[in-house]
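Participant: task: produce atomic coordinates for the following.
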Amino acid sequence: MDFIDRLCDSVNSIQNLPINCSLGYLLPKECLVLYPLPGGQVEREFYDGIKDQVLNYEFSMKSQDQLAIQRTLWLIQSHLEELSSLNSDDGSFDFGEIKISNKPYINNEDEQGYYIFILDIQAAITTFPRKDK
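Facilitator: Below is the predicted model:
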């Protein structure tokens, strides 16, 4: 399923986004990342293998500039709140909606003076079984 990839692409399409988003966990340097969180659920499953799911994701940004982090994550939040469509490249999902679980907040400051802020979301999607089974 390519949902997380398409979500990352959508965020990277935001005009004036000061840093590109990548998939994975935080790096030792300034970065903006997206990764899945536990707690996703299948809300409804059909006999043909189609599933309505709610999945949890987190955007995390690390920088020594708190203002830049705040501006970036609020820009992403605004984009996601207005997102009405997201298309799968491989036909593995249909997009429903994104809800903001937690608005941007500070999570940590490390020994090198980097701040870490987080934005949590829930995505409602419908997934389709793989055709190559």
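Participant: from here on, just use CA atoms for contacts and neighbour counts.
Facilitator: OK.
Participant: Leu86 touches Leu7, doesn't it?
Facilitator: Yes. Leu86 is within contact range of Leu7, at 7.4 Å (criterion: Cα atoms under 8 Å).
Participant: check contacts around Tyr85.
Facilitator: Small correction: residue 85 is Ser, not Tyr. By Cα atoms under 8 Å, 6 or more residues apart in numbering, the residues touching Ser85 are Phe95, Gly96.
Participant: could you pull out the strands in the chain for me?
Facilitator: Secondary structure of the chain (DSSP state E): strands at 21-23, 31-45, 51-63, 93-109, 115-127.
Participant: following up with a second sequence; could you model it the same way so I can compare the two?
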Amino acid sequence: MDLIERLSDKINSIDLPQIMIIGQLSEDSDFGFYSQPGSQVISQDWSGIQERLLPFEVALRTDDIELGNNTLWKISELLDSTNSLETDGTYEFNKINIEPQPFLAMIDVANKGIFLLDFNVEITQQINLGD
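Facilitator: You can find the predicted model right below:
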């Protein structure tokens, strides 16, 4: 499943202060996108078709508080208006749920703000039930 790559491509297609990488914040990267624990099956039918909810987070570390806030709001608005997503065919994109809106999570020891945007992506996927 290529969901995280497709979402990353979509987010990086807008005007951002820097390229967002797939991965956690690190010494080398101040702008990351990653999956969160806690995915869940919303429903499943007898043929193995599942509705799943997958949690993700965008994180940006910056000393420019206004830039951080504006960047994550821009991403939030993009995702909120996303109605379709090209996929590799292993799943079908349904919708994105953003909760809460972007927020300043903390200010670190280097006086940089860490902004977060949490959201869930709902997909439909055929799973193999075995024989």
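Participant: what's the match for Ser92 of the first structure in the second structure?
Facilitator: In the second structure, the residue paired with Ser92 of the first structure is Thr90, using TM-score structural alignment.
Participant: so that match is in contact with Met1, correct?
Facilitator: Yes. Using Cα under 8 Å, Thr90 of the second structure is in contact with Met1, at 5.9 Å.
Participant: list residues touching both of the two?
Facilitator: By Cα under 8 Å, 6+ apart, no residue touches both Thr90 of the second structure and Met1.
Participant: how about the strands of the first structure in CSV, adding mean neighbour count and distance to Ile69 of the first structure?
Facilitator: Formatted as CSV, the strands of the first structure follow (neighbours: other Cα atoms under 10 Å; distance: least, Cα to Cα, whole Å):
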stretch, mean neighbour count, distance to Ile69 of the first structure
strand 21-23, 18, 12
strand 31-45, 15, 9
strand 51-63, 21, 6
strand 93-109, 16, 9
strand 115-127, 21, 7
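Participant: so can I have CSV of these showing distance to Glu82 of the first structure?
Facilitator: As requested, the strands of the first structure are exported to CSV (distance: least, Cα to Cα, whole Å):
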stretch, distance to Glu82 of the first structure
strand 21-23, 18
strand 31-45, 18
strand 51-63, 17
strand 93-109, 9
strand 115-127, 13
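Participant: figure out which of the ones you listed is closest to Ser78 of the first structure.
Facilitator: Smallest distance to Ser78 of the first structure across these (Cα to Cα): 9.7 Å, for strand 93-109.
Participant: the closest one vs the second structure, mean deviation?
Facilitator: Aligned to the second structure and superposed, strand 93-109 of the first structure gives a mean residue distance of 0.9 Å (mean Cα distance after the TM-score superposition for the first structure).
Participant: list the helices and strands that strand packs on?
Facilitator: Contacts defined by 3 or more Cα pairs under 8 Å, 6 or more residues apart in numbering; DSSP states H and E place strand 93-109 of the first structure against helix 66-82, strand 115-127.
Participant: make JSON lines out of these and add distance to Asn20 of the first structure.
Facilitator: Output for these, formatted as JSON lines (distance: least, Cα to Cα, whole Å):
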{"stretch": "helix 66-82", "distance to Asn20 of the first structure": "10"}
{"stretch": "strand 115-127", "distance to Asn20 of the first structure": "15"}
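Participant: out of those, which is closest to Gly40 of the first structure?
Facilitator: strand 115-127 (8.5 Å).
Participant: could you check the angle the closest one makes with strand 31-45?
Facilitator: Relative orientation of strand 115-127 of the first structure and strand 31-45, computed by axes from the mean of the first three to the mean of the last three Cα atoms, to 10 degrees: 30 degrees.
Participant: contacting residues around strand 115-127 of the first structure?
Facilitator: Against strand 115-127 of the first structure from outside (Cα under 8 Å, 6+ apart): 1, 50-66, 69-70, 73, 77, 92-109.
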